[in-house]
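K.L.:
Using only what follows, build the 3D model:
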Amino acid sequence: MTDSVSVARPATGGRRKIAIVLFNLGGPDRPEAVRPFLFNLFNDPAIIRVPNPVRFLLAKLISGRRAKVAVEIYAKMGGGSPLLPNTEAQARALETALWDEGEVRCFTCMRYWHPMSEEVALAVRDWNPDEILLLPLYPQFSTTTTASSLRVWNQAAAQAGLDKPTRLVCCYPTEPGFIRANADLIRTGLAEAAPHGKPRVLFSAHGLPEKVVKDGDPYQWQCERTAEAVVKELGIPGLDWVSCYQSRVGPMTWIGPSTEEEVHRAGKDRVPLVVVPIAFVSEHSETLVEIGDEYRHLAGELGVPHFVAVPTVMTHPAFIQGLANLVRQVRAGGGSVCNAFGTRQCPSSFSGCPHAAGGLRAAG
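P.N.:
As a prediction, this is how the structure comes out:
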């Protein structure tokens, strides 16, 4: 994978100032931050869908119970999550790709750990842009990710007195640059696995409780469209592939099949695995530890002939150019919410889609 090439930028002069806010989940930057990070996560009404004070008490309980195991997970990555520096690298690459659009500055905005919406909204206000674009680093829309980030951003922007024209890119599950970047990285993984047998590709996304999807969340539908688009881009006849879901927590029934189940099936079938983090665009615990360590170890125990963990798209040039194209499309279009195609793409049965009647809107 090659990083984006730096391009000399002209003097800004009187060019229009564009603030791009990159939404991401965030992660603890040190062991002491693990428990408050987990509390913030489980105290989100989009994650634990019960009213306060019950949610607050559950968040306290769950974060306390999970903290020790989580600290051990982050210890494998040096004591903290690499998500923030990875997102910062993507921000700088995107600024470079958009040098001709105006005076562009990308702000990283994390949902559950710093920098969070309150501090980022103040920084954007102080920079005083002419317009704001909210660009989630969640390619597939979910009420648990993009909608949650947008809700707290709108609150923070209002509190900060940030009153600028604002637009949201709600999703880009089949954006061509995102698809090409994944296909490029998968080809390398397939070439590595091929000497060990016909590989099976697992498109692994973070899971959701079934109830969330049944309530109208389009995330699973969009993840499957992403996988189909990548398979089409690969153009490999007879490719063995499946969409699956990881990171299950709690007693609820989650969407499936689970990635763990698919690793077991590959062991029975004695086929090499190429595991693709299809809903993640930067490395963090779910990719480096859950896929790269835990599933790899499980595959070895189950007799999987070879295991390849495909890296995330990170600053792959095609992905960064795809994000830049999204920014240009949104700026050229109308409306406060854009899915990069100008029209709603989710079936009407998905009431959680922000293009549905009464759906989410970016403030500003």
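K.L.:
switch to C-alpha atoms for all contacts and neighbour counts from now on
P.N.:
Fine.
K.L.:
how about the most centrally placed residue in the chain, secondary structure?
P.N.:
Nearest to the mean C-alpha position of the chain, counting by C-alpha atoms, centre = their mean, stands residue 138 at 3.1 Å. Each residue gets one of three states, and residue 138 gets coil by DSSP: H, G, I helix; E, B strand; the rest coil.
K.L.:
mind listing what's buried in stretch 127-138?
P.N.:
For stretch 127-138, burial by neighbour count (16 or more other C-alpha atoms under 10 Å) applies to 128-129, 131-138.
K.L.:
For the comparison step, fold the sequence that follows:
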Amino acid sequence: MFDAETTKPVTDTAKHLPADHPPLPKRRIGILVGNLGTPDNYDYWSMRRYLNEFLSDRRVIDYSPWIWQPLLQAVILTKRPFSSGAAYKSIWNHDKGESPLMTITKAQTEKIRAALTERYGDEVTVDFCMRYGNPSTKSKVQELTAQGCRQILFFPLYPQYAGATTATAIDEFFRSLLDEKWQPTVRTVPAYFDRPAYIEALAQSVERAYAELDERPDVLVASYHGVPKRYLMEGDPYHCQCQKTSRLLRERLGWPETEIVTTFQSRFGPEEWLKPYTVEEVARLAETGKKKIAVIAPAFSADCIETLEEINEEIRESFEEAGGESFTYIPCLNDDDAHIAALVEAIEDNLVGWVTPAA
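P.N.:
The predicted structure follows:
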């Protein structure tokens, strides 16, 4: 084994330290996976803290703080915690006292850890953080460095890159290094929207879902989280990467173009967002005779409020009120083995030069 920073053989340095030197943990490589975040609970104040952190992020809402913050603090955060809290309560994992996103991210991390430990032994340590809420990115960076991680690979769990998701997660990761006396060497995993293993995992989830249905859906709606159209015009690649994911999925399934529709959900505020809007498009499909649809959410690595509540309730309701008859939601990839294999493959590709498999 070699030191990835010096290419010299790693030796036991402890015996060369003076007696009063602080102890040094064994040198490791940290893998930190990051997801969006979750409130600690669905009560008013938990929701307000979470929404305040989220909606104060200039990557998410880039309006002038002089205009936005008075509106956020005086109007939005007095009302929205109640409605958002009710939505979270409807999907909450009451047995574990946490949101489904937290439950799923923990399961994903455990499986990733098991796979990497089997391959690299105790040379690596794996943990997760949230961009908003707990566990914070900063707390996990501190834990990893305290455990001896002189290199950290940060992996934002967003298949498609967007400034409002991937970039803000990376921003927070680098901000977390500011207080480290001895900063680790770091890398970030790029968006994996077109990696064959990810597309294969998506395709398998569609095939499994369709195999369980009595009747084949007329259309598969690939619903991605929306962003303002202005972001696309300003250079954000998210829209293009979503379109490519849908195309690659369709090509892997061997379907004609008419059987997959790409849409965007979760619009917020008055300006135009990426279109078509999912809630409107499913109604249009029903009105034009597409009475059986399935919906998949390829932009989400784990089921969360936007899939379990928005898709399964609001979007489903829009389809059925417009005359739709059969609505099937295909769950996110979550901790499915094919998904975990795709994530592990991306991690291993980005660990090259840092660590070699255990003998």
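K.L.:
Can you show me the strands along the second structure?
P.N.:
28-38, 124-133, 149-156, 185-188, 219-225, 260-265, 292-296, 326-330 (DSSP state E).
K.L.:
Name the residues that touch the longest one?
P.N.:
Outside of strand 28-38 of the second structure, the residues within contact range by C-alpha atoms under 8 Å, 6 or more residues apart in numbering are 50, 99, 101-102, 105, 109, 122-134, 137, 140, 144, 147-158, 165, 169, 354-355.
K.L.:
so what corresponds to residue 228 of the first structure in the second structure?
P.N.:
Residue pairing (TM-score structural alignment): residue 228 of the first structure is matched to residue 247 of the second structure.
K.L.:
again with residue 306 of the first structure
P.N.:
Applying TM-score structural alignment, one finds that residue 306 of the first structure aligns to residue 326 in the second structure.
K.L.:
What's the local residue count around its match?
P.N.:
Residue 326 of the second structure is flanked by 18 other residues according to other C-alpha atoms under 10 Å.
K.L.:
Isn't it up against residue 292?
P.N.:
Yes. Judged on C-alpha atoms under 8 Å, residue 326 of the second structure makes contact with residue 292 at a distance of 4.5 Å.
K.L.:
Touching both of those two, which residues are there?
P.N.:
Joint contacts of residue 326 of the second structure and residue 292 (C-alpha under 8 Å, 6+ apart) are residue 217.
K.L.:
do you know how far the match of residue 306 of the first structure is from residue 286 of the second structure?
P.N.:
To residue 286 of the second structure, residue 326 of the second structure is 10 Å away according to C-alpha to C-alpha, to the nearest Å.
K.L.:
what touches both of those two?
P.N.:
The contact lists of residue 326 of the second structure and residue 286 share residue 292, where a contact means C-alpha under 8 Å, 6+ apart.
K.L.:
all helices for the stretch 1-150 of the first structure, in order.
P.N.:
For the stretch 1-150 of the first structure, the helices defined by DSSP state H, counting those that start in this stretch cover 34-42, 54-75, 83-97, 117-127, 146-160.
K.L.:
List the buried residues of the longest one.
P.N.:
Judged by neighbour count using 16+ other C-alpha under 10 Å, the buried positions of helix 54-75 of the first structure are 55-56, 58-60, 62-63, 67, 70-71, 73-74.
K.L.:
Can you check which part of the second structure stretch 132-141 of the first structure sits on?
P.N.:
So stretch 132-141 of the first structure is aligned with residues 152-161, judged by TM-score structural alignment.
K.L.:
Stretch 203-216 of the first structure now?
P.N.:
Taking TM-score structural alignment, stretch 203-216 of the first structure hits residues 222-235 over in the second structure.
K.L.:
Span of that stretch from start to end?
P.N.:
End to end - C-alpha to C-alpha - stretch 222-235 of the second structure spans 23 Å.
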